[in-house]
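*Asks:* can you look at this prediction? I've put the sequence above it.
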Amino acid sequence: MFPNTTKFLIVDDFSTMRKIIKKVLSELGYTNVEEADDGKTALPMIQAAHDAGKPYEFIISDWNMPGMQGIDLLKACKADPRFKATPFMLVTAESEQKHILEAAKAGVSDYVVKPFNSQTLKGKMERVWAKHSAGQKAA
């Protein structure tokens, strides 16, 4: 699993959802967690954190948000060589096949459908860690 020092960014327009995800991360031992209320706010935060030498190491973003949707934030991150390898999880109420395919094509690390519980999020994070650590060894 990801080290306890992993720096997370939670992006969601609903503060309640950000609090829920933050609580789950806290229960899993993660305390280095920051929040943004949409993709438009998150993208400059991601860039600034990287430029400051303290990049986010895992991004969890809602799909449906005003300003900039999570899928657009994902695409922006994956298009930038600085963030291409950063694990990125989308959280959404959308479980339609076309959305899942679009996210996969864009390079999403994993996908969580709302509502979810802490075990579901933990399981998805473990899968992302397995993929990510295997990719790091191959690089």
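*Replies:* The structure has been received and is ready for your questions. Just so it is clear, the structure is predicted and the values come from calculations on it, not from any experiment.
*Asks:* for the rest of this, base every contact and every neighbour count on C-alpha atoms.
*Replies:* OK.
*Asks:* report how many residues lie close to Thr16.
*Replies:* 10 (other CA atoms under 10 Å).
*Asks:* wouldn't Glu35 be in contact with Leu9 here?
*Replies:* Yes. The pair Glu35 / Leu9 is scored as a contact, 5.5 Å apart, by CA atoms under 8 Å.
*Asks:* distance of the closest residue in space to Leu73 that isn't next to it in sequence from Glu96?
*Replies:* Leaving aside its chain neighbours, Leu73 sits nearest to Gly39 (5.5 Å; criterion: CA to CA, 6 or more residues apart in numbering). Gly39 sits 22 Å away from Glu96, going by CA to CA, to the nearest Å.
*Asks:* out of these two, which sits in the busier spot?
*Replies:* More crowded of Gly39 and Glu96, by other CA under 10 Å: Gly39, with 27 against 8.
*Asks:* which stretches of the chain form strands?
*Replies:* 8-11, 33-36, 58-62, 88-92, 110-113 (DSSP state E).
*Asks:* mind putting those in CSV, mean neighbour count and distance to Ala79 included?
*Replies:* Formatted as CSV, these follow (neighbours: other CA atoms under 10 Å; distance: least, CA to CA, whole Å):
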stretch, mean neighbour count, distance to Ala79
strand 8-11, 25, 18
strand 33-36, 18, 20
strand 58-62, 26, 15
strand 88-92, 23, 13
strand 110-113, 20, 17
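*Asks:* off-centre distance for stretch 50-59?
*Replies:* Stretch 50-59 sits 13 Å away from the centroid of its parent chain (CA atoms, centre = their mean, to the nearest Å).
*Asks:* then stretch 44-57?
*Replies:* With CA atoms, centre = their mean, you get 14 Å for stretch 44-57.
*Asks:* got it, and stretch 66-80?
*Replies:* Going by CA atoms, centre = their mean, where stretch 66-80 is centred and where its chain is centred differ by 11 Å.
*Asks:* okay, now the one to match up with it:
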Amino acid sequence: MSKISVLIVDDASFIRDLMKKCLRDNFPGIALDEATNGRKAQQMLTRQSFDLILCDWEMPEMSGIELLQWCRAQDSLKATPIIMVTSRGDKENVVQAIQAGISDYVGKPFTNEQLITKVKKALHKVGKLQALIAGGIAKPLGNSAFANDSLSALTGGNPNQVKPASPASAAPARAPQPAPASPRPVAMPSGRGQAQLRLPNGAMTCVIKALSLRDAQIVVKRAELLPQILESAVLDLEQGDDGGGSEVARLNGYLHSIAALEQKPDSEWLQVVFRFVDQDAQKMDYLSRLIARGTAQKHFTPGA
């Protein structure tokens, strides 16, 4: 049986490691290669072929959407499944990816089940999954779907109605649309800015207590959904402006530490250190200016 080859493209090594472990645990013997951005992936794709590409959206040198457009312009890559793995979950961004020829979409942060379901679905469409099932390496594809990251849910139930755009008209968007507003908690401790912590199994409203180029100290309220150390997550920083509007900056990372905010066993609040994993220069520049201002005012919105 020939190996299934997968190219993982993401500027964050932590995210690449998560995907590699997930794939190796579910597909023993799978061949994996990785690239830190779209430009390096482009160079690799000119030298060798892959059965599947898992790609982030916002990366230095060449973004995921630009890599996708380049791939679909190559005769040898037009039919290669490409799954976008990103925290850009707004309908406008997903539609743009569909127009550029995306095969499927997985939202960050993702669970192993979500990622594997999408990978099996993509391999099934190109006739590669059957060999894995016959060899006992993969289980048959089920009917499970995830409304929070499926193309169907984000495109009104029929993604095929979105017409692909021509390469000349499919220019990459640099700023995501504002994310849906989340409920505000009551009696939230004072902090530097409102934010939302998105975990694989749900979201928690929080506030930023301290911010650096390496991490953010955030406070969340204890609830049924409890964050776990080393869990992959996305921090949505809400940035208000004087006009009453707001935008959301999405930062990928993981939970480095969790502790009770108060020195008592029934502490209502948890203090979490969220460690950033993005290597994108635009996001680092954004954080630098945000720290320098000492506030959560809007002045730039990076992608994801």
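*Replies:* That came through, no problem. The structure displayed is predicted, hence computed values, not measured ones.
*Asks:* TM-score for the pair, please.
*Replies:* The TM-score (TM-score structural alignment, normalised by the length of the first structure) is 0.86; 127 aligned residues with a CA RMSD of 1.6 Å.
*Asks:* got the contact list for the residue nearest to Leu73 of the first structure?
*Replies:* Counting by CA atoms under 8 Å, 6 or more residues apart in numbering, Gly39 of the first structure makes contact with 11, 65, 67-70, 72-73.
*Asks:* give me the buried subset of the residues you listed.
*Replies:* Buried residues within those, counting neighbours by 16 or more other CA atoms under 10 Å: 11, 65, 68-70, 73.
*Asks:* need those in a markdown table (columns: distance to Leu25 of the first structure).
*Replies:* Listed next are these as a markdown table, based on distance: CA to CA, whole Å:
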| residue | distance to Leu25 of the first structure |
| --- | --- |
| Val11 | 14 |
| Met65 | 21 |
| Met68 | 24 |
| Gln69 | 22 |
| Gly70 | 19 |
| Leu73 | 21 |
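*Asks:* Lys19 of the first structure: which of these is nearest?
*Replies:* Closest approach to Lys19 of the first structure among those (CA to CA): Val11, at 10.8 Å.
*Asks:* would you map the helices across the second structure?
*Replies:* Secondary structure of the second structure by DSSP state H: the helices cover 13-26, 38-45, 64-72, 91-100, 112-125, 129-134, 151-154, 281-293.
*Asks:* mind giving me JSON lines with the ones you listed and columns for distance to Cys206 of the second structure?
*Replies:* Shown next, in JSON lines, are these (distance: least, CA to CA, whole Å):
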{"stretch": "helix 13-26", "distance to Cys206 of the second structure": "23"}
{"stretch": "helix 38-45", "distance to Cys206 of the second structure": "33"}
{"stretch": "helix 64-72", "distance to Cys206 of the second structure": "29"}
{"stretch": "helix 91-100", "distance to Cys206 of the second structure": "24"}
{"stretch": "helix 112-125", "distance to Cys206 of the second structure": "25"}
{"stretch": "helix 129-134", "distance to Cys206 of the second structure": "41"}
{"stretch": "helix 151-154", "distance to Cys206 of the second structure": "26"}
{"stretch": "helix 281-293", "distance to Cys206 of the second structure": "18"}
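*Asks:* for the ones you listed, which one sits closest to Leu235 of the second structure?
*Replies:* helix 281-293 (12.6 Å).
*Asks:* whereabouts in the first structure does the closest one align?
*Replies:* In the comparison with the first structure, helix 281-293 of the second structure aligns to no range at all (TM-score structural alignment).
*Asks:* cool, and stretch 234-254 of the second structure?
*Replies:* Counting by TM-score structural alignment, stretch 234-254 of the second structure corresponds to no residue in the first structure.
*Asks:* just stretch 99-113 of the second structure next, same as before
*Replies:* Using TM-score structural alignment, stretch 99-113 of the second structure lines up with residues 105-119 of the first structure.
*Asks:* ok, how many other residues are close to Lys23 of the first structure?
*Replies:* By the criterion of other CA under 10 Å, Lys23 of the first structure has 15 neighbours.
*Asks:* do you know how far it is from Thr5 of the first structure?
*Replies:* For Lys23 of the first structure, the distance to Thr5 of the first structure - CA to CA - is 16 Å.
*Asks:* how about the contacts made by the equivalent of Met89 of the first structure over in the second structure?
*Replies:* Correspondence of Met89 of the first structure to the second structure, assessed by TM-score structural alignment: Ile83. For Ile83 of the second structure, the contacting residues are 52-55, 102-106, 118, by CA under 8 Å, 6+ apart.
*Asks:* need the max-distance pair from the residues you listed.
*Replies:* Farthest apart among these by CA to CA are Leu52 and Val106. That separation is 14.0 Å.
*Asks:* that older thread, quick one: contacts of the match of stretch 99-113 of the second structure?
*Replies:* 24, 71, 74-75, 78, 87-95, 100, 120-121, 124, 127-128.
*Asks:* those, buried ones only, as a ChimeraX selection?
*Replies:* Typed into ChimeraX, the line below selects the buried ones among those, using 16+ other CA under 10 Å:
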select :24,71,74,75,78,87,88,89,90,91,92,100,121,124,128
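*Asks:* verify the stated contact: Ile71 of the first structure with Ile100.
*Replies:* No. Look at Ile71 of the first structure against Ile100 with CA under 8 Å: they stay out of range, at 10.5 Å.
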